[in-house]
Structure formats: C-alpha cells, structure tokens
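**Q** this is the structure alone, sequence omitted:
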C-alpha cells in the first residue's frame, strides 16, 4: 500500500528498458502513482538518446530524458535521492545484461527490482550474498502477477498428491530466454517436497530431439512455446489413474503486472537483502 504519511517523499524510480513493452507500462504506472516519481529512463534504442521519455512513448512531456548510460543514470539517481531515501531500479531489459545491471544497482546504492528473467541459480546466489553484505534490499521477480502466485501455490499443493506432472509456458516470440523464469520458479516450488516425478513407464525414443521438452533432475518436464499474438501464459498439468488436473494462468495485457511492480517498489527499500519471487512480499 502507498505510504500514509502525506509528508513522505515520493520514491525515486529509474526504469531500465523504458521503451520496451514492459518498460513502457512501468513508466506509465510510476508517473500515475502519487507515491512514486520517475527519476530516470534507460534505453539503448537507436536514436532515442536525449528524447523525453514521455514524448517517445506517446504520452505528455515528463521532463525525463532517455539515456543509454546505465551506470551514469544510477549514479545520478542515487545522488539526487539522498534527501528523500534511496532510489529504486526497475529492470526489464535482456538476460545477457541482467546480472551486471543488478550488481551495479546494488553497488550504487539503488534498490534493484528485477523483472528480467534469465539469471542462473549461481548468479542469484552471488547477488544474494552481495546484497546482504551491502545491506541493500532487492527483489528478483520472475512474474509480477498475483494470479500467477496463486497458480504456483496451487501447483505446489497439488504436487503432494500427484506423481506425474508437466509444465508448459507460452510467450510472445520476442522473449529471449526459454523456459521462462516463471515456469522454472513454479517447478522449483513443486520440487520443494523433495520427491521425484514422472517415473519412466516405457523406454522413450524422440524421433525429433527435444519434442518431450526439457527434463529437470526431479523428473519434471518443461515445454516452451513462442508465437506472435501471445503475451504470457502457463499451464501445469497433473495426471493420475483415470484423471487429469490442470492449472492455467493467462496474461491478456501487461498492465496486469503493474500492481505487483508498484507493490515491490514500495516494499523493496525495507528489505535487508535479496528476495526471489513475489510471494515473498505478499
């Protein structure tokens, strides 16, 4: 919830990937939130340097110029935010740079809120250690949808009763990583039971390599679909003798993520280290 103190300073927010589909929604959400202020807009798109981010997105002029200088933007936001509390970075960029972005934000004293997926378990562990040593709160959130959190909790509960399950995630064809971080997170929650899934019933043979999806050590199989027209969708199917049980979540518009983004922005400065997953903040 927004701060109740009317004299409190707005939370300075820097958006990385500001011209992307998710970044644009974050910019709109931040400027519409009374307790937040847009402190920076980062994007590496050709020809965007120095443009007002509001005009570039077809909004009104916001007085914030687009910059491709990631660390320079963090440094500026950190210096300007000292009077009213630390700044927050919301990152929706690319898996190839998300680790460096997160580490740089912590180093500059800017709380990272990371929506970009693709961090490895080793990178997450390293960032958690780094943020704890720096006493900097941060959040890596594979999916900002409350509905997806509910699906993941239901999948973890159902995993107690079913020994066979497969997960399918479907996204637009501009998503760079597969499987999605959300799907991996769902599998991890199901695996917390410590059980093995999908015991072999027959000696399988793939005439087309990969058609059975990716197999995790637990036996869970993950499938990825990439098509234009999709946004973000996930299905978990359980099977048992005589029945199947299916959980599914569909994101129709990216605006569905914004309540979760703003909730995380409001909470992240209270944290003493890095958290992984929106459920840790609800």
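**A** Cool, the structure landed. A quick note: this is a predicted structure, and the numbers were derived from the prediction, not measured. Numbers count the residues shown, from 1 in each chain.
**Q** when you work out contacts or count neighbours from here on, use the C-alpha atoms and nothing else.
**A** Will do.
**Q** count the residues that sit near the residue nearest to residue 145 when sequence neighbours are not counted.
**A** Leaving aside its chain neighbours, residue 145 sits nearest to residue 257 (5.1 Å; criterion: Cα to Cα, 6 or more residues apart in numbering). The number of residues packed near residue 257 is 18, by other Cα atoms under 10 Å.
**Q** before we move on, what SS does residue 257 have?
**A** Of the three states, residue 257 takes helix under DSSP: H, G, I helix; E, B strand; the rest coil.
**Q** quick one: the helices in this structure?
**A** Secondary structure of the chain (DSSP state H): helices at 21-32, 53-56, 70-81, 98-107, 121-134, 146-158, 181-191, 258-268.
**Q** quick check: which of the ones you listed is nearest to residue 172?
**A** Evaluated over the helices of the chain, closeness to residue 172 peaks at helix 21-32, with 11.3 Å, by Cα to Cα.
**Q** pasting the second one now:
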C-alpha cells in the first residue's frame, strides 16, 4: 500500500494589477511502512488466543502465522471467537511459517508460548530466518536463559524473555525487593482456585528474588520443620503458604514485619483483568522489542 502526500508551493511575483495569482502544488507518492508480521507459537492456548486478539487490534502489527499442535487446520480467528475469520489456519510446522515470512522480506517477530524444553530450538529457528523472539514460558530454567543469552550474543539478534505478562505481578516483585532491605521477617501467602503448580511461579519468583539479596529472614524460625508453617524456598528462610479453594481469585501477598509494625504488599487478578493485561502487555512487549533490541539482547 502507498500513501499519497501533497506539497503545496505558493509563489507570488510582481504582476500587473489585473493579473491573477495562482498557487502551484505537486503530489508525490511515497511507500508506507508495512505492518510487523507476528507469529504466535502456542496460538491455541488461552494466552495465545489473547495475544492473537491483541495483535489484531494493535497498530502497525498483523498476525502472520499461528502455530500449535492443537486445532490444526482451523482458522485462528474462529478459534479466538472473533467476529470474522482471519483466514490464517493453525499449523504445526513453525519452519514453514518462518520460511514464508523470510521470503517476503518483511519485518517479523515470533511470540513463544510453548514449553521450556522447546524454547531454545524455537528461538534458534526464528533467528535463522531473521526474526526476533518474545518468550513467555513459565518455569523456564536459568540454564535455558543462559543458553539463549549466549546464542543471541553470537547471532547479534535480540530476544525478550518475559517471566510474566502481568503488570501488577512485576510491581509486586519490585515492591518486595525494596521492602526486604528494611525487614528481617517475611512470608508469602497465595491463593488459587485450582491446584496446578504449587508454589506458583509468582511465589517462587518472589522468593528467589528475596533470597539473592544476602539477607537471612525469620532467623528465630529457621529450624522449624512443621508442615503448617509452610514451605521454605531457598536457603534464606522465605516461607510460602498456598491456599487452594474453588472460587478464590488468584492472589499473592507478601507480609513483612519488624518491631512494632507489619507491611503487606499484594496482587490479585481476575480472569477478565488477566486477559486484558495479557493483551496490553503483549503489545507493549512486541513494540518494545522491535524499537529497543536491534542488536543482541535478552
């Protein structure tokens, strides 16, 4: 598609009194910047469907491929319950989609929602075809992140690994780190409607962050091994308590205490807000990646 731009030039000369002054103008046709092609890997998942909707609504981006081992052959627009189909079938061959975008020489990015064991190979494939990657895969290991960092450094290609797409969760982690320097006692309490992975990735992430600061917490309770006191994560005494009750909203609360006071920092998410945050944060992540990661970064 091309855009039409008009430039007006007004020239006034000394003319006889009865002469008319006519403005002159010229038009030039300039090519417009094409949309960024986004490939959703793990498109049939709940978060993948949310990303498809987010990209469809975002400016300057368009869904160029949907990859998953489920719902193969179905239109991704219909899978996402959109009003109109996107005419993009779900395929289970990432290489085929990457090859198509590479041949068109369009700017592209792959968003990976698959699983920890597949992330490295997926990023490697995307890089081989000249596409950057955004990775959101819970419980991705430190070894995998280190391997990705080393690979991206050699390939001079950016990759963004997002531990969470929840804005509130990230703010809670930052608040917990700030508070940890002022308190010697801390415990994490979380609630979930269903028992999936316990402790949750959010609780584990917060505990790991607090355990790497050189602080020993709950010194008077370190030797307690009573189950009711919760699970100790790491070696620095951070305890986690997990509640699982149907109907409970997902929440994570960090309790700090010191002489004569208690500080509470928490985050709660509802299903509708979670999808909204995913959509918003996904678009922000894609834009941030393409604008700020021209070289190797992770």
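**A** Sure thing, it's come through. Keep in mind that what you see is a predicted model, and the values were worked out from it rather than measured.
**Q** superpose the two chains and report the TM-score.
**A** TM-score for the superposed pair, counting by TM-score structural alignment, normalised by the length of structure 1: 0.81. Supporting figures: 262 aligned residues with a Cα RMSD of 2.6 Å.
**Q** before we move on, the earlier item: what lines up with the residue nearest to residue 145 of structure 1 in structure 2?
**A** In structure 2, the residue paired with residue 257 of structure 1 is residue 278, using TM-score structural alignment.
**Q** surely that match touches residue 51?
**A** Yes - in this structure residue 278 of structure 2 lies within contact range of residue 51 using Cα atoms under 8 Å: 7.1 Å.
**Q** closest to residue 251 of structure 1 out of the helices of structure 1?
**A** Closest among these, using Cα to Cα: helix 146-158, at 9.1 Å.
**Q** one step back: same list (the helices of structure 1) but as JSON lines, adding mean neighbour count and distance to residue 12 of structure 1.
**A** What follows is the helices of structure 1, written out as JSON lines (neighbours: other Cα atoms under 10 Å; distance: least, Cα to Cα, whole Å):
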{"stretch": "helix 21-32", "mean neighbour count": "20", "distance to residue 12 of structure 1": "9"}
{"stretch": "helix 53-56", "mean neighbour count": "20", "distance to residue 12 of structure 1": "16"}
{"stretch": "helix 70-81", "mean neighbour count": "18", "distance to residue 12 of structure 1": "7"}
{"stretch": "helix 98-107", "mean neighbour count": "20", "distance to residue 12 of structure 1": "14"}
{"stretch": "helix 121-134", "mean neighbour count": "16", "distance to residue 12 of structure 1": "20"}
{"stretch": "helix 146-158", "mean neighbour count": "18", "distance to residue 12 of structure 1": "24"}
{"stretch": "helix 181-191", "mean neighbour count": "20", "distance to residue 12 of structure 1": "27"}
{"stretch": "helix 258-268", "mean neighbour count": "20", "distance to residue 12 of structure 1": "10"}
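**Q** on that earlier part again, which residues does the match of residue 257 of structure 1 contact?
**A** Listed by Cα atoms under 8 Å, 6 or more residues apart in numbering, the contact set of residue 278 of structure 2 reads 47, 50-51, 165-166.
**Q** just residue 236 of structure 2 next, same as before
**A** Residue 236 of structure 2 sits in contact with 211, 215-217, where contact means Cα under 8 Å, 6+ apart.
**Q** ok, and the closest non-adjacent residue to the aligned partner of residue 134 of structure 1 in structure 2?
**A** For residue 134 of structure 1, the aligned position in structure 2 is residue 155, judged by TM-score structural alignment. What sits nearest to residue 155 of structure 2 in space, not counting adjacent residues and going by Cα to Cα, 6+ apart, is residue 296, at 7.1 Å.
**Q** against residue 140 of structure 1, how distant is whatever residue of structure 1 lines up with that neighbour?
**A** Aligned by TM-score structural alignment, residue 296 of structure 2 pairs with residue 273 of structure 1. The gap separating residue 273 of structure 1 from residue 140 of structure 1 is 11 Å, by Cα to Cα, to the nearest Å.
**Q** looking at those two, which one has more neighbours?
**A** Taking other Cα under 10 Å, residue 273 of structure 1 and residue 140 do not tie; residue 140 has more neighbours (24 against 21).
**Q** that older thread, redo the contacts of residue 278 of structure 2 as TSV? Include distance to residue 75 of structure 2.
**A** Shown next, in TSV, are the contacts of residue 278 of structure 2 (distance: Cα to Cα, whole Å):
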residue	distance to residue 75 of structure 2
47	17
50	15
51	15
165	25
166	28
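**Q** preserved in structure 1, out of the residues you listed?
**A** Using both residues aligned by TM-score structural alignment, their matches' Cα atoms under 8 Å, structure 1 keeps these contacts from the contacts of residue 278 of structure 2: 165-166.
**Q** so which of the contacts of residue 278 of structure 2 is the closest to residue 132 of structure 2?
**A** If you rank those by distance to residue 132 of structure 2 using Cα to Cα, residue 51 comes first, at 16.4 Å.
**Q** once you drop chain neighbours, what's closest to the closest one?
**A** residue 279 (5.7 Å).
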